[in-house]
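In: How does the following fold in three dimensions:
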Amino acid sequence: MTTRRKKLPALISVPHGGTFIPEHLRSRCLLTDLDVALDGDTWTKQLFNFRGLTEEFLVMEAARIVVDLNREPTDRPPENPDGVVKTLTVTGKRIWEEDLTASETDELIHQWYEPYHEQLMNASLNPAVKIAFDCHTMLDVGPAKGKREWEARPLFCISNRGITGGEAGGETVTAEPELMQRLKELLEETFVEEADHTVPLVAVNEPFFGGFITRSHGKRSDIPWIQLEINRRLYLPETAGVLPSEAEVMRMNMLRNKLYEVFMQLTAEEVPAPVDEKSIS
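Out: Here you go, the predicted structure:
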């Protein structure tokens, strides 16, 4: 008999796990189904499937190329080809035969973006929720900040809009530094067998220090918000398909079970709410 597991007192958000392209846009898309899957956070609907295991769980069905929930709604092409809607993939492939118009972008924001952010806000108000995790994956080797070359990434990156110790830099953090350090310790203890010593096992705010979701909701929330990035080399084979194989699903289930234990241990301890430094005189 399977033991029923306790629900995490957490909000889990998976904003880049979808692959759906609206029918009226599909004929203009130049990408294959595999291209679409790889340009999002590949297979994260399976990897972060905490449905039934957490108090609040949200996943976006629309593909990241259609609408990116982790961008400001005013962050758009042509100024930014990687904005709230895309014109290029992360590897530089052109996405649309004809780029989306301003009115099409507005409609996508109204249909997909605004409802998701409203659901996030409502979910964060659930009194049973003690912490929020915005869950992503990252390329094993990706663009370096402020450099032309690409660099190897850590196996995990946790972010609170701060600096590499978790302390505040240029803005208020979305989770206290002590909480970030405790999460780092728990991840390192739990995933020690994955370490290969060529890259850090867990990095804080490097290479990512948190996106629009953690920033916008962290500012308006009384609970901590943490962005979690998992290196795709932990679960994604060199030759990936649109959907994972049975063996790959088993691998992701193992990773998710370990994450569940980390989250449960973290939330079993006292979770400090983020402090608004501007309110301290």
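In: C-alpha only now, for contacts and for neighbours.
Out: OK.
In: Show residues contacting the helix or strand Val249 falls within.
Out: According to DSSP states H and E, Val249 maps onto helix 246-268. Helix 246-268 is contacted from outside by 8-10, 46-49, 130-131, 182-183, 186-187, 190-191, 235-236, using CA atoms under 8 Å, 6 or more residues apart in numbering.
In: one more, for comparison:
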Amino acid sequence: MTPVTVTRGDSPVILGLPHTGTFLPDDIRARLNARGLDLADTDWHIERLYDGLLDGVTTVRAMFHRYVIDANRNPEGESLYPGQNTTGLVPLIDFDGADIWVTPPDAEEVAARTRDWHAPYHAALAAEIERVRAAHGVAILYDCHSIRSHIPFLFEGKLPDFNIGTDNGATCAAEVEAAVAAVCAGAEGYSMVQNGRFRGGWTTRHYGRPEEGVHVIQMELAQSTYLTEEAAPWTYDTEAAERLRVHLAAILRNLADLAPTLRGTQ
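Out: Predicted structure coming up:
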């Protein structure tokens, strides 16, 4: 299994998909417990949700599951949210705080997984960012995520439908965040927040260099917006998804249209 799949396009927009993969190598699968094997923390169907929304978009998709290694975590292991409950580079627990391993990986294995899975994904992503920036003078990375709307271990109450993360505005030009927020705010029947519980993962914070023409924004969607139920078997709700896709398409069009205006802001 290749760690990453890349589909190249000629748009200034790149979609990152770090958490949609479900592949587990046999040796890793054998060491997960029954709860871990449920793969409940997958960003279910996100690749389907965004498919075909923007002509010429580039996609970079991790094919491995986040329990192999989390492609959206700092490879040095530093927490994204110090002092708050979260999961690590190789998660030892799931989003509910429950153990997922029969035999957890040791430091040597974490290092090997970083080399064999995490690094190839980010090498591919970095290459596409540079390719797109060379072609357009600017690259906009939109990092695609989803999560259950109720997870008490991670956050109180119900998560908003659209969760925009820019590390409090540091990872993209203000116009980029505003272009996304405008669509979300105008989406009837949906809720939104900017830089709330999810301010952007390691990908967003690592690559976001607006002063160098690389603008990155993370979108964390509540899975209630497009699944029939936020539980196994994680069924894609076609009708709900089509309503949501209208707004996601508008977001990506806004970003593509905005890109030429960003060339002079570096």
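In: From the contacts of helix 246-268 of structure 1, which land in strands?
Out: Among the contacts of helix 246-268 of structure 1, DSSP state E puts Leu8, Pro9, Ala10, Ile131 in strands.
In: Just put those residues in JSON lines and tack on neighbour count and distance to Ile226 of structure 1.
Out: Shown next, in JSON lines, are those (neighbours: other CA atoms under 10 Å; distance: CA to CA, whole Å):
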{"residue": "Leu8", "neighbour count": "25", "distance to Ile226 of structure 1": "15"}
{"residue": "Pro9", "neighbour count": "21", "distance to Ile226 of structure 1": "14"}
{"residue": "Ala10", "neighbour count": "24", "distance to Ile226 of structure 1": "11"}
{"residue": "Ile131", "neighbour count": "24", "distance to Ile226 of structure 1": "8"}
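In: Format those as JSON lines; extra columns: distance to Met138 of structure 1.
Out: Putting these into JSON lines (distance: CA to CA, whole Å) gives the following:
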{"residue": "Leu8", "distance to Met138 of structure 1": "24"}
{"residue": "Pro9", "distance to Met138 of structure 1": "26"}
{"residue": "Ala10", "distance to Met138 of structure 1": "22"}
{"residue": "Ile131", "distance to Met138 of structure 1": "22"}
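In: For Asn70 of structure 1, state which of the residues you listed is nearest.
Out: Using CA to CA, Ile131 comes nearest to Asn70 of structure 1 of these, at 18.3 Å.
In: need the strands for the stretch 51-200 of structure 1, in chain order.
Out: Applying DSSP state E, counting those that start in this stretch to the stretch 51-200 of structure 1 gives strands spanning 54-59, 131-138, 141-143, 150-152, 156-159.
In: Mean neighbour count, the ones you listed: which tops it?
Out: Of all these, strand 156-159 carries the top mean neighbour count, a mean of 28, counting by mean count of other CA atoms under 10 Å.
In: Please list the outside residues in contact with that one.
Out: Contact with strand 156-159 of structure 1 is made by 166, 180, 184, 201-210, 226-231, as judged by CA under 8 Å, 6+ apart.
In: One more pass at 7 Å, please.
Out: For strand 156-159 of structure 1, contacts defined as CA atoms under 7 Å, 6 or more residues apart in numbering pick out 201-206, 208-210, 226-231.
In: Tell me where the stretch 101-250 of structure 1 has helices.
Out: Ranges of helices in the stretch 101-250 of structure 1, per DSSP state H, counting those that start in this stretch, are 102-108, 114-124, 177-190, 212-220, 246-268.
In: Make CSV out of those and add distance to Gly92 of structure 1 and mean neighbour count.
Out: What follows is the helices of the stretch 101-250 of structure 1, written out as CSV (distance: least, CA to CA, whole Å; neighbours: other CA atoms under 10 Å):
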stretch, distance to Gly92 of structure 1, mean neighbour count
helix 102-108, 20, 14
helix 114-124, 27, 16
helix 177-190, 33, 18
helix 212-220, 22, 19
helix 246-268, 27, 16
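In: circling back to that earlier point, of the contacts of strand 156-159 of structure 1, which is the most crowded?
Out: Tallying neighbours with other CA atoms under 10 Å puts Ile226 at the head of the contacts of strand 156-159 of structure 1, with 29 neighbours.
In: Tell me how far that one lies from Thr137 of structure 1.
Out: Remark: distance between Ile226 of structure 1 and Thr137 of structure 1 (CA to CA, to the nearest Å) = 14 Å.
In: What of Asp75 of structure 1?
Out: 21 Å.
In: do Ala37 of structure 1 as well
Out: Distance from Ala37 of structure 1 to Thr137 of structure 1, by CA to CA: 12 Å.
In: With Val84 of structure 1 instead?
Out: Distance from Val84 of structure 1 to Thr137 of structure 1, by CA to CA: 18 Å.
In: Could you do Ser159 of structure 1 as well?
Out: According to CA to CA, Ser159 of structure 1 stands 13 Å off from Thr137 of structure 1.
In: now do Ile213 of structure 1
Out: Ile213 of structure 1 is 15 Å from Thr137 of structure 1, where distance means CA to CA.
In: ok, now Glu107 of structure 1?
Out: Between Glu107 of structure 1 and Thr137 of structure 1 the computed distance is 27 Å (CA to CA).
In: now swap in Phe209 of structure 1 and tell me
Out: Separation of Phe209 of structure 1 from Thr137 of structure 1 (CA to CA): 14 Å.
In: cool, and Leu58 of structure 1?
Out: Taking CA to CA, one finds Leu58 of structure 1 at 16 Å from Thr137 of structure 1.
In: Repeat that for Ile95 of structure 1.
Out: Using CA to CA, Ile95 of structure 1 is found at 21 Å from Thr137 of structure 1.
In: With Pro177 of structure 1 instead?
Out: To Thr137 of structure 1, Pro177 of structure 1 is 22 Å away according to CA to CA.
In: With Arg28 of structure 1 instead?
Out: 27 Å.
In: cool, and Asp276 of structure 1?
Out: Plainly put, Asp276 of structure 1 is 29 Å away from Thr137 of structure 1 if you go by CA to CA.
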